[in-house]
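S.K.: Pasting a predicted model and its sequence here:
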Amino acid sequence: KGKIKTIGLKVGIPIKVMLGPKEKDAESAFGRVGIPCQAEYKYDGFRIQIHKDEDKILLFTRNLENVTNQFPEIVEYVKKYVKGKSFILDSEAVGFSSKSGEYLPFQSISQRIRRKYDIEKMSKDFPVELNLFDIVYLDGKDLLKTEFIQRRRLLEKVVPEKKWSVVVAEQIITDKHDEAQKFYEKALDKAMEGVMFKKLDAPYKPGGRVGHMVKMKPVMESLDLIIVGAEWGEGKRASWLTSFTLACIDSNGGYLEIGKVGTGIKELEEEGVTFAELTKMLKPFIVTEKGKEVKIKPKIVIEVNYEEIQSSTTYNSGFALRFPRFIRLRDRLPEDISTLDFVKELSKSQKK
């Protein structure tokens, strides 16, 4: 159970992407991946797997959903700039402001993912830059077992960089804690999510958090939680769901409630993710309604931050978030959300 038979790569058929577990600092990251290793920006965007076979280009999410139509400019960038007759690339599409020339958080482009109309306008209003960080297939050759450092060199050969169109992820190769720390701080200054540390001789392992790469991002900053319930608003918000019940996941795959969030969600589209947008996304998943309260099938994952994790008898997780705040929608499968064990660890670390 849970094992997938590998039958070889086929361009046009998406594979599960490789994932990285979290480490708290450069020292523990070095311990996992060995040194020297590659430290690379962890972009705050949307994971996209790119398949090209001659003139046909397909784009897939980390959940293997085809989003080729939603990102016509990525298709154009790949056609125009990336060399090779056939390939499979791993990347992150990151929103940016054409006015300020700065990267924007994931939520700035989240509405593009599910949009089926006004696509041309959306691509102008919410442009993305493609940041490529791995290649697993090139011109008939399966590269899954090729060492990461060789795959990275190949990637650099096939991608001539075009800022704000397509670039190779920024990185350094290092064995020094202070150098890694400076790179991490620079990443956060540039609105990155953090840094990935990658083992130089590692293969690409589809679907696994196998420790070939690990991520380092601010601790206590956020949790990825799933929406399992909500309440209809009042007055001018009566047509919107406005308070959302959140859950983490336990070791048996069950969802345990941990709090409610309403703060951080906007009323106006230009300010970020709105109540209207979340309501539209959640409506198809409403299971039952009782008065103003609705129960929701666990499908939509969001990132929240908070001031503190408190022990609580109100929620069946045994914990409650103090002052939770919505940060963004997450491109995550329900089973990939924050675990109860992780919540317990964070709760303990607050007291240190």
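M.R.: All right, it came through fine. Numbering: from 1, shown residues only.
S.K.: can we go C-alpha only for contacts and neighbour counts from here?
M.R.: OK.
S.K.: How about residue 29, nearest residue that isn't a chain neighbour?
M.R.: Leaving aside its chain neighbours, residue 29 sits nearest to residue 23 (5.7 Å; criterion: C-alpha to C-alpha, 6 or more residues apart in numbering).
S.K.: my guess is that neighbour meets residue 213, correct?
M.R.: No. In this structure, residue 23 is not within contact of residue 213 by C-alpha atoms under 8 Å, at 10.1 Å.
S.K.: Of those two, which one has the most company?
M.R.: Applying other C-alpha atoms under 10 Å to residue 23 and residue 213 shows that residue 213 carries more neighbours, namely 25 against 20.
S.K.: Distance of the more buried one relative to residue 63?
M.R.: Distance of residue 213 to residue 63, computed by C-alpha to C-alpha, to the nearest Å: 20 Å.
S.K.: Also residue 289?
M.R.: 29 Å.
S.K.: and what of residue 224?
M.R.: 16 Å.
S.K.: Kindly report the same for residue 209.
M.R.: Taken as C-alpha to C-alpha, the span from residue 209 to residue 63 is 15 Å.
S.K.: Does anything pack onto the longest helix seen in the chain? Which helices or strands?
M.R.: With secondary structure taken from DSSP state H, the chain has its longest helix at helix 177-189. Packing partners of helix 177-189 (3 or more C-alpha pairs under 8 Å, 6 or more residues apart in numbering; DSSP states H and E): helix 26-33, strand 37-42, strand 194-198.
S.K.: Start from the N-terminal end of the stretch 1-150 of the chain and give the strands.
M.R.: With strands called from DSSP state E, counting those that start in this stretch, the stretch 1-150 of the chain shows them at 37-42, 46-53, 56-60, 86-97, 102-103, 128-138, 141-142.
S.K.: Next up, a structure to set beside the first:
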Amino acid sequence: MLLNEVVEASAAVGATRSRKAKSAALAALLRRADALEVGPATAWLSGEPRQGRIGVGWRTLSGALPEPAAGPSLSVSQVDSLLTALARTSGAGSTRRRAELLGSLFGAATEPEQRFLARLLGGELRQGALEGVMLEAVAEAAAVPAPVVRRAFMLSGRLPDTAETALLRGVEGLEAVRLAVGRPLRPMLASPGSSLDTALESLGSEVTVEYKLDGARIQVHRSASSVRVWTRSLREITDAVPELLARVRALPCREVVLDGETLALDEEGRPRKFQDTMSRFGSGGSEEVLLSPFFFDLLHLDGTDLVDEPLSVRLDTLAGLLSAAPELTMPGVRRPSVEEAAQVLDSALSAGHEGVVVKALDAPYAAGRRGKAWQKVKPVHTLDLVVIGAEWGYGRRTGFLSNIHLGARDPEGGPPIMVGKTFKGMTDELLAWQTRQFPGLAVHDDGHVVELRPELVVEIAVDGAQRSVRYPGGVALRFARVLRYRPDKTPAEADDLPAVQALL
């Protein structure tokens, strides 16, 4: 298969808003791919190289490219091999070697292929918004049930691997995929709930109501004395959080997979700023800011997988494991009355946390936001949106990139859909940070508006939404204000347009 075929499929997907048409185009391509091409093609069309971040900067890619080739000749396997070589190039002489590899790759590419590769390597395609559509396409191409594909993807954590298994081994291969301690799972996520009463009404009395912390999601795997930790985006942070490793090593088990949140607390036990928690996950984090873990789910314990068990069973097992360390348990109440649920919400807010999560006790663990089995309830409407542009300020903000353009995730797999702008809530420190960071993401600057690659997620507080013809989604945010940036989230995890429309 030629790279040109992948580029044409990508263009076809981008040219339609029909989810069915997108899935059909992707499935047709996957059917034509051979065993070695399925994985790379799936990864590229999902927006990221199979090798992950290759370390090629946008400045390098936006420089002078070689003259494009007259016709397509690059195969998928050739490109994948070159990307593997790029990813492995490091040390003395690596800059020259990378330049040679990039020159070889782009010199053999046609103009459309060059544009596609530049967007792929530069991060412009790395939105993950096509993930759900790609899973449907994999199921269609392999003629297997979509739920079987989604479950295998959750357990493997890697979409290219799931596609290869589906196309090459079918249902039998997908059903053979098992949870593996030491390999992170795709996390189950909570959908926004409009109110506590509404969440309780929709889920009934068989629920648990737990604190929604102002922290970072973690997944912890232990095998004997080896403990590893991942974020919600499956980025490993093991080396940055030794205090979490020590707490899990002390538990009375040999193997375990825990799901929870972690955050930094002050001397009074109240949450510190979210940035203090996230600072621990960077290369320059200070271990003086200690993290406290709170676990709310148990997916595996000493040889027994629990993902298919109802939440009630998982919570019973978790309670037994943490009986000697109850401080590691996420605060909450099972089967509460309406009054008791309200008390949990009040207690969470009084302690400085965001709100609560209402969870159905009969629900198995399912990656992503599948249905409404988990619903998060916050007293202030908040949305996680993608920053797709910014405007140069004037007056006091002259010289700063200020008013940010906000995009909601397109549920059909397209680019983020603009739903508003805001500069409210920005401190001088944040303005300076934006002005330093945004140029590295810029794809166009007309002197007023800087268009950005959709990589940054920002949490926005809003008073609601209103119908509007000003923005493509037909909706506009009311009194939007910046709360914080969310480096723990990818654009694939941003709120989608229906979540904004639900505030109308």
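M.R.: Right, received. Where do you want to start? Computed from a predicted structure; not experimentally measured.
S.K.: what's the TM between chain one and chain two?
M.R.: Scored against TM-score structural alignment, normalised by the length of structure 1, the superposed chains reach a TM-score of 0.83; 331 aligned residues with a C-alpha RMSD of 2.7 Å.
S.K.: related to what we said a few turns ago, which residues make contact with the longest helix of structure 1 from outside it?
M.R.: 26, 27, 39, 41, 42, 174, 193, 194, 195 (C-alpha atoms under 8 Å, 6 or more residues apart in numbering).
S.K.: swap in stretch 483-498 of structure 2?
M.R.: The contact list for stretch 483-498 of structure 2 (C-alpha under 8 Å, 6+ apart) reads 127-129, 131, 216, 231-233, 278, 383-386, 408-411, 417, 425, 454-461, 473.
S.K.: and residue 173 of structure 2, helix, strand or coil?
M.R.: helix (DSSP: H, G, I helix; E, B strand; the rest coil).
S.K.: Tell me the spacing between it and residue 365 of structure 2.
M.R.: According to C-alpha to C-alpha, residue 173 of structure 2 stands 21 Å off from residue 365 of structure 2.
S.K.: neighbour-wise, which of those two wins?
M.R.: Between residue 173 of structure 2 and residue 365, counted using other C-alpha under 10 Å, residue 365 has the larger neighbour count: 23 against 15.
S.K.: mind listing what that one touches?
M.R.: Counting by C-alpha under 8 Å, 6+ apart, the residues that residue 365 of structure 2 touches are 188, 307, 308, 309, 310, 311.
S.K.: Next: residue 421 of structure 2.
M.R.: 403, 404, 405, 406, 480.
S.K.: ok, how many other residues are close to residue 19 of structure 1?
M.R.: Using other C-alpha under 10 Å, residue 19 of structure 1 is surrounded by 19 other residues.
S.K.: give me the stretch of structure 1 that stretch 59-77 of structure 2 matches.
M.R.: Aligned using TM-score structural alignment, stretch 59-77 of structure 2 spans no residues in structure 1.
S.K.: What residue, apart from its backbone neighbours, is nearest the residue mapped onto residue 178 of structure 2 from structure 1 spatially?
M.R.: In structure 1, the residue equivalent to residue 178 of structure 2 is residue 8, according to TM-score structural alignment. Once flanking residues are discounted, residue 8 of structure 1 sits nearest to residue 142: 7.8 Å by C-alpha to C-alpha, 6+ apart.
S.K.: How many residues are close by that neighbour?
M.R.: Neighbourhood size, residue 142 of structure 1 [other C-alpha under 10 Å]: 16.
S.K.: where do the helices sit along the stretch 251-352 of structure 1?
M.R.: Listed in chain order, the helices of the stretch 251-352 of structure 1 (DSSP state H, counting those that start in this stretch) span 275-282, 340-350.
S.K.: so residue 320 of structure 1 touches residue 258, yeah?
M.R.: Yes. Counting by C-alpha under 8 Å, residue 320 of structure 1 touches residue 258, with 4.9 Å between them.
S.K.: Strands of the stretch 401-504 of structure 2, start to end?
M.R.: Along the stretch 401-504 of structure 2, the segments classed as strands by DSSP E, counting those that start in this stretch run 401-408, 417-422, 442-445, 449-452, 457-462, 464-467, 475-478, 481-485.
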